[in-house]
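Student: got a predicted structure plus its sequence, pasted below:
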Amino acid sequence: MTTQSDLAADATSVVSPASQPPDARARLLLAVGVIALALNLRPSIIAVSPMLNLIRHDTGMSTAVAGLLTTLPLLCFGLLAPIAPWLARRCGIESVLCATMVAVCVGTAIRDVPSMPALLGGTVVIGAGIAVANVLIPAIIKRDCGPDIGLMMGLYSMSLSIGAALAAGVTVPLARAAHTDWRTTLALWGWLAAAALVAWVPQLRRQRRRQPARTSPATQPVRGMWTHPVAWLVTAFMGLQSFGYYATTAYLPSILIDAGLSAGEAGWMLSLANLLGIVAAFVAPTLAVRAGRPGLLAVLVATLTASGLAGLIFAPASFAYGWILLLGLGQVAAFSLALLLIVLRTPDGRHAAQLSSMAQCCGYLLAAAGPLAIGAVRQASGGWSAPLVVLLILLVPQTVVGLGAARSRYAAPDSRISQN
């Protein structure tokens, strides 16, 4: 059984004192920088969804092409995740994270150009920047935050949820208030990334003071991660929870509309699930570290999610707010736990970057397939019960691999430290 002392060792071992922020001011600046980066990892992508009908009407694009605007980023997240550790070793993790925000700024500017290639190309540039940041932020938290890992992972996960909820709820009112067209409205999110660049400047200065030599262990690649059983447990948990989350998010409004709710109420339910997720995103990793029971959390998030899915099967309209509450808490807490497991199951930032790239590569590729697979089940069955049952069944292996990944041991194939 994993204990609190086990998790404390997870959080602090094999992190040299020189790699940790030396004082409270440095820790605060790092926290502000991480939050600023995290706030930018969803808005430029999610902001497209509430504007999608307007985009289609203005450009004349087909439904399939419109779907690319939401699936391209997920493909980028998966396909480009493996290059992130290499970039961090070559250029320094702080510099690469700065470059990811530059990519978001440039991508939003490209999308402001009135052409279809610019719209799709800018989306790819944004997705590439976010893909690399997704991988490296958990790694820098592992490297620099020591015993504050649970708190920092909670702040990181919460900021992701806040960014998503902000983009979903503010984009259309922002366009109306500013009297801008959809291109300019989407481009406005680039200013949030520009603000993150300013917040990240202290980390660039710190990198110049502590740049490791090219022969330092910190610059050497991790070998054997893709064959390590612990790494695959973490990856499987990331993939299964991502599959369920993105499949549910894609079809939740349709499920509720078919159950008799209005389109407006169904859309509000989806926003509510994201808002509830903000609380779960912060609380889940913090409690998991403090209580020393990540395995218990893996069971709890599956139970909450299963209850919400079962409710949607048997009584979707009569207690809709209750089912959304359970889903919002369960699925977002599962995502936070997946990120936390990446840092708990690695001994240092170098291994965390490699495991993060592996887990997110497989996880987001599986996530991109989720809406397609569940949509196919819906088409074949003619209703929503069968797709929801599939998602329920997948919670069983998710829980099993979550319990396995929660055991206190490292995915460190090239390190003499394999467990606490």
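Tutor: Yep, it's here.
Student: hey, let's count contacts and neighbours off CA atoms from now on
Tutor: Noted.
Student: off-centre distance for stretch 202-218?
Tutor: Stretch 202-218 has its C-alpha centroid displaced from the chain centroid by 26 Å (CA atoms, centre = their mean, to the nearest Å).
Student: revised request: answer the last question for stretch 368-384.
Tutor: That offset, for stretch 368-384, works out to 23 Å (CA atoms, centre = their mean).
Student: same question for stretch 47-67.
Tutor: With CA atoms, centre = their mean, you get 24 Å for stretch 47-67.
Student: residues contacting Trp86?
Tutor: Pro221 (CA atoms under 8 Å, 6 or more residues apart in numbering).
Student: how near is it to Thr219?
Tutor: Distance, Trp86 to Thr219, using CA to CA, to the nearest Å: 9 Å.
Student: cool, and Ile255?
Tutor: Taken as CA to CA, the span from Ile255 to Thr219 is 49 Å.
Student: Gly295 touches Leu403, doesn't it?
Tutor: Yes - when contacts are counted by CA atoms under 8 Å, Gly295 is listed as touching Leu403 (4.9 Å).
Student: A further structure is provided below for comparison with the first:
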Amino acid sequence: MSSARSALLYAGFVLAALNLRPALAGLSPLLDEIMTDVGLTPPQGGAITTVMVLCLGLFGWLTPFLARRTGLDRTLLAGLLLLAVGVLVRAADGAPALYLGAALAGTAIAVMNVAMPGVVKQHFPDRVGPWTSVYVSALVVGAGAGAALMVPLERLTGYGWREVSALAAVPALAAALLWLPQALRRPQDGTDSRGAPPWGADSRGADSRGPAPAVRARPFAALLRSGTTWWVTAFMGLQSLTFYIMLAWLPTIFQDAGLPADQAGYLLSLTNLAQVGATFTVPVHAGRRLSQVPHVVASSLLTIAGYVGVLAAPTTVPWLWMIVLGLGQGASLALALLIITQRAPDPASVTALSAVAQSFGYVLAALGPLLIGLLRQESGGWTVPLLAGVAACVVQAVTGVRAARPHLTASGGRSTAART
């Protein structure tokens, strides 16, 4: 591959990853203004984000079918273009356009979420760990930037929420432009149009017997019969659930403990910043091992320690609890996506496993903040809800250990993790 083509591939991949969260995370800082302008009640305003998160779970299933017909690269391009359309529609006048645009943007993110592990497997089969690290870190950075820049952009430009939120279409279109050469070129790397290597070759091009041809043609059939699939799915869902619990309720917990609102917001930002450190380093180290069990245990223990710190002493060194929590949550997310990539033998199977794990996982995750809110209402405090969160972290660790063990892949082949 020429240096120019490599540069386009790397730049397009990173910019696509940066687009996975700003349209979602950038909505919260503008929500009060949106509700006032459109005339929405608080539940109706919250429903905008709910629509997007539900779409993450409901429409990830589209990705394997699109990839089978058009290829992974074109599927990712379609997701970027749909994302740009969605954020523009969301900024149009009226509540129907607001919800329709949110649904379109959520569907686009769902497609890209599921496609990215397969894209890593297809373009970087010998560097799965490092490139998983790159894309998950870009995802986290994109989320933080989306949340942090909306209000300053309003003040800087003088625009309202419609114009500022519509600016999220710009990086999506830029990523689509950079990714266009990948989508247009014909496969020349030994993969077929679905991103699967020819029969008899494994993910690194070595001759092997591999799974049966029927697995290649119908990856879902094999995946849904595999216990590995459901352990991976459970780990993906539970680490998302324990993350979204804190994302939704952490500022309120700190405020109820007596901290001012601005400090509570800074602490939430700190935990997001700490996640970047974990997402950038953990996949590189864990990807070199056949088993990721020690990494899963360590990340779960860090997450549990963060929960316990917030529960026991929310106003005592809260910055320390946020760093610990962020390291645990960032590592858990990175490991979940790395395990998806390593537990299937080729890009087509990775995409199918990603669809199963992320679709069920995000539906499960959407329930977390709601259940914690109900426990808070019934118990009258945060002890019971946070203990429930700790229990979820323990189950997360158990399922993660089962998913991270070296064994047969979800589609019947051997794990592709390599010891280096």
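Tutor: Done, it's in. Computed from a predicted model, the values in this text were never measured in an experiment.
Student: picking up where we left off before, between Ile255 and Thr219 of structure 1, which one's more packed in?
Tutor: Applying other CA atoms under 10 Å to Ile255 of structure 1 and Thr219 shows that Ile255 carries more neighbours, namely 21 against 18.
Student: map the more buried one across to structure 2 for me.
Tutor: With TM-score structural alignment as the criterion, the equivalent of Ile255 of structure 1 in structure 2 is Ile253.
Student: spatially nearest residue to that match (excluding sequence neighbours)?
Tutor: Trp382 (7.3 Å; CA to CA, 6 or more residues apart in numbering).
Student: so what's Leu83 of structure 2 up against?
Tutor: With CA under 8 Å, 6+ apart, Leu83 of structure 2 has these contacts: 104-109, 169, 172.
Student: the host helix or strand of it maps to which residues in structure 1?
Tutor: Under the criterion of DSSP states H and E, Leu83 of structure 2 resides in helix 72-90. On structure 1, the counterpart of helix 72-90 of structure 2 by TM-score structural alignment is residues 93-111.
Student: now stretch 176-183 of structure 2
Tutor: Under TM-score structural alignment, the match for stretch 176-183 of structure 2 is residues 197-204.
Student: pull the residues that contact stretch 153-165 of structure 2.
Tutor: Residues contacting stretch 153-165 of structure 2 (CA under 8 Å, 6+ apart): 23, 26-27, 30, 33-34, 87, 91-92, 150.
Student: just want the most central residue of structure 2.
Tutor: For structure 2, the residue sitting closest to the mean C-alpha position, by CA atoms, centre = their mean, is Asn113 at 6.0 Å.
Student: map that one onto structure 1.
Tutor: When structure 1 is aligned by TM-score structural alignment, the residue opposite Asn113 of structure 2 is Asn134.
Student: which residues touch its match?
Tutor: 41, 77, 81, 360.
Student: in helices, which of those residues appear?
Tutor: Those of the contacts of Asn134 of structure 1 mapping onto helices are 77, 360, per DSSP state H.
Student: JSON lines for the contacts of Asn134 of structure 1, including neighbour count and distance to Asp6 of structure 1?
Tutor: Below are these laid out as JSON lines (neighbours: other CA atoms under 10 Å; distance: CA to CA, whole Å):
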{"residue": "Leu41", "neighbour count": "26", "distance to Asp6 of structure 1": "31"}
{"residue": "Phe77", "neighbour count": "29", "distance to Asp6 of structure 1": "31"}
{"residue": "Ala81", "neighbour count": "28", "distance to Asp6 of structure 1": "29"}
{"residue": "Gln360", "neighbour count": "30", "distance to Asp6 of structure 1": "25"}
